[in-house]
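Colleague: Pasting a predicted model and its sequence here:
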Amino acid sequence: MSIAARIRIQRMIKGYSQEYMASRMGISQNAYSKLERGETELTVRRFYEIAEILEIPIDSLLSEN
């Protein structure tokens, strides 16, 4: 499973919409959607930002377990 897919699953577990995530990150919903689909490269800064918003450790997004 890709990191983008794990981000999507964690977002859904939290009950957050793509609009909410995008708003917290200061980007459009469309731009966030592209991150989640893997169409836009996820920068380290964005990766940490997403983990912080989701309130989860970084390694939970990196690990396939």
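Modeller: Everything's here; your move. Numbers count the residues shown, from 1 in each chain.

Colleague: going forward, measure contacts and count neighbours with C-alpha atoms only.
Modeller: Fine.

Colleague: all helices of the chain, in order?
Modeller: Using DSSP state H, the helices of the chain run over 3-14, 18-25, 29-37, 44-54, 58-62.

Colleague: A further structure is provided below for comparison with the first:
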Amino acid sequence: MLNINTQVSGNLKKFRKELGWSQHYIATEMGMSQNNYSRIENGKSKITLDQLDQISKVMDIELGKILGQR
């Protein structure tokens, strides 16, 4: 069973690629460095609820989908 951080980071990468966006683009929209966003997306840094909410708004994807809910 995947932990929530692993599941979320995998979903972030999947949705970003589906949108055809770069990590740099999302990081810029969020006001963070590409390196910090990369660490979130690769599961090397825990994501905060505020960051998760902000990413869902930038990607225009429901928070539940990022969390892996159907």
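Modeller: Arrived safely, thanks for sending. Worth saying up front: this structure is predicted, and the values here are computed from it rather than measured.

Colleague: Apart from its neighbours in sequence, what residue is nearest the residue most central in space within the second structure?
Modeller: For the second structure, the residue nearest the mean C-alpha position is Leu12 (3.7 Å; C-alpha atoms, centre = their mean). Nearest residue to Leu12 of the second structure in three dimensions, chain neighbours excluded: Glu41, at 6.1 Å (C-alpha to C-alpha, 6 or more residues apart in numbering).

Colleague: What does Asp50 of the second structure correspond to in the first structure?
Modeller: Using TM-score structural alignment as the criterion, Asp50 of the second structure maps onto Arg45 of the first structure.

Colleague: can you tell me how far that match sits from Glu52 of the first structure?
Modeller: Counting by C-alpha to C-alpha, to the nearest Å, the separation of Arg45 of the first structure from Glu52 of the first structure is 11 Å.
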